[in-house]
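*Asks:* what's the 3D shape of this:
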Amino acid sequence: MESAENAALVVVDVQRGFDESGFWGVRNNPGADGNIAALIDVWQSAGRPVVFVRHDSVRADSPLRAGSAGNGFKAYVQERRGKGAGPELLVTKTVNSAFLGTPDLGAWLTASGIGQIVLAGIQTNMCVETTARMGGNLGFDVIVAYDATYTFDLVGPFGWRLGADELGRAAAVSLHGGGFARVVTTAEVLAGVRG
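*Replies:* The predicted model follows:
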């Protein structure tokens, strides 16, 4: 897999509130946190840009609501912030897409001459997928490290229920098959960086 020298790693919503299984339910990709940490480590040691995205939920019942303990980054992410040799950005948002947060992610990427982004984080079929779709629409070369993302079981219309694995696969197929992003493994991304 080809990786641009200045490709930005965008770490989406890796927040403590997602550990509240009583709220979210069953998740997939149990190795995702280790893969996210590995991506951050490699990006930082290579001096590449890293963007940390935090969802500041406006819902009173959300574990991710602004000001709550769950709003903070998971410990392994928080301890890595500010440790890289390259540029770092914090984006906060209240909607699904990191491109609709503060500061303006698209403007920062463009001003920095960055045309490729690698996405990792939570949830595969929500904020990761929405950010990937919008990034693709905005003309960025988007790569999703699938096994560095995860999601949860979900109930939709008509009582339909899909498991986390099904939802993750559906998101991956839509993104990759629809041309919004290339969906790959963490190992492929790391091999592309290490060359």
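*Asks:* all contacts plus neighbour counts: C-alpha atoms, from now on.
*Replies:* Noted.
*Asks:* Where do the helices of this structure begin and end?
*Replies:* 21-24, 32-45, 75-78, 105-111, 129-137, 164-177, 186-194 (DSSP state H).
*Asks:* a markdown table for the ones you listed, including distance to P63 and mean neighbour count?
*Replies:* Putting the helices of the chain into a markdown table (distance: least, C-alpha to C-alpha, whole Å; neighbours: other C-alpha atoms under 10 Å) gives the following:
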| stretch | distance to P63 | mean neighbour count |
| --- | --- | --- |
| helix 21-24 | 8 | 12 |
| helix 32-45 | 18 | 19 |
| helix 75-78 | 16 | 14 |
| helix 105-111 | 24 | 15 |
| helix 129-137 | 20 | 21 |
| helix 164-177 | 19 | 18 |
| helix 186-194 | 28 | 16 |
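*Asks:* Before we compare anything, build this one as well:
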Amino acid sequence: MDIERNAALVVVDVQQGFEEVGFWGKRNHPAADDNIAALIDAWQSAARPVVFVRHDSVQPGSPLRPGHEGNGFKQYVERRRGKGGGAELLVTKTVNSAFLGTPDLGAWLRNAGIGQVVLAGIQTNMCVETTARMAGNLGFEAVVAFDATYTFDLEGPFGWRRSADELAMASAVSLHGGGFAEVVTTRDVLTAAK
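*Replies:* Predicted coordinates for the structure are as follows:
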């Protein structure tokens, strides 16, 4: 795997509201936050571009709604914002894809001559997966650091319930097997980025 010198790290929705266990339920990948922090540190120390994405939920009861403390980034992310030597962008969105936020992520990447994005964040099967799919559709090479993402147990139609691990694996298979993104580990990304 090759990580381009100007590859952008896209940190998706690493917000305090995802700590509200009573709202979200059981999660997977307990080391994801450490892995996300390691990726941000590596990108910033190499002066590579970092994009921080924040979900501004329009749902009144959402822990991610603007004005609620859960809308803010987790402290380890907030402490790192503005600390790198490379370009940095804040994208806010109300839908799943970071490419449908403000400012226009795709335009920003193209204007900077960036063709590869590395994705980390929350939730694996929601905003990370949607952003990765759109990246691929828009002609960007997407890499997902799988263990730098996490999600939660979820119930769907017909009473079907899937665990966070099952949902994350299904996302990884769809993205990787479907050709939308290369799904790898944080260690793979850090090794290739050196």
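*Asks:* TM-score for this pair?
*Replies:* Once superposed, chain against chain, the TM-score is 1.00 (TM-score structural alignment, normalised by the length of the second structure); 194 aligned residues with a C-alpha RMSD of 0.3 Å.
*Asks:* now the helices of the first structure in JSON lines, with distance to F158 of the first structure?
*Replies:* Putting these into JSON lines (distance: least, C-alpha to C-alpha, whole Å) gives the following:
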{"stretch": "helix 21-24", "distance to F158 of the first structure": "20"}
{"stretch": "helix 32-45", "distance to F158 of the first structure": "31"}
{"stretch": "helix 75-78", "distance to F158 of the first structure": "38"}
{"stretch": "helix 105-111", "distance to F158 of the first structure": "36"}
{"stretch": "helix 129-137", "distance to F158 of the first structure": "23"}
{"stretch": "helix 164-177", "distance to F158 of the first structure": "16"}
{"stretch": "helix 186-194", "distance to F158 of the first structure": "35"}
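*Asks:* Those helices: which one's closest to A4 of the first structure?
*Replies:* Ranking these by proximity to A4 of the first structure (C-alpha to C-alpha) places helix 186-194 first, at 8.2 Å.
*Asks:* The closest one packs against which elements?
*Replies:* Applying 3 or more C-alpha pairs under 8 Å, 6 or more residues apart in numbering; DSSP states H and E, one finds that helix 186-194 of the first structure contacts helix 32-45, strand 141-150.
*Asks:* how about the helices of the first structure, which one is nearest E88 of the first structure?
*Replies:* helix 32-45 (9.2 Å).
*Asks:* how far apart are the closest one and its match in the second structure?
*Replies:* Superposing on the second structure places helix 32-45 of the first structure at an average distance of 0.1 Å from its equivalents, by mean C-alpha distance after the TM-score superposition for the first structure.
*Asks:* And that helix, what does it pack against?
*Replies:* Helices and strands touching helix 32-45 of the first structure, by 3+ C-alpha pairs under 8 Å, 6+ apart, are strand 8-12, strand 50-55, strand 116-122, strand 141-150, helix 186-194.
*Asks:* roughly how far is the fourth one from the heart of the chain?
*Replies:* Same thing as strand 141-150 of the first structure. 7 Å (C-alpha atoms, centre = their mean, to the nearest Å).
*Asks:* Repeat that for the third one.
*Replies:* Centroid separation for strand 116-122 of the first structure versus its chain: 4 Å, with C-alpha atoms, centre = their mean.
*Asks:* isn't F73 of the second structure right up against V12?
*Replies:* No - using C-alpha atoms under 8 Å, F73 of the second structure makes no contact with V12, being 10.1 Å away.
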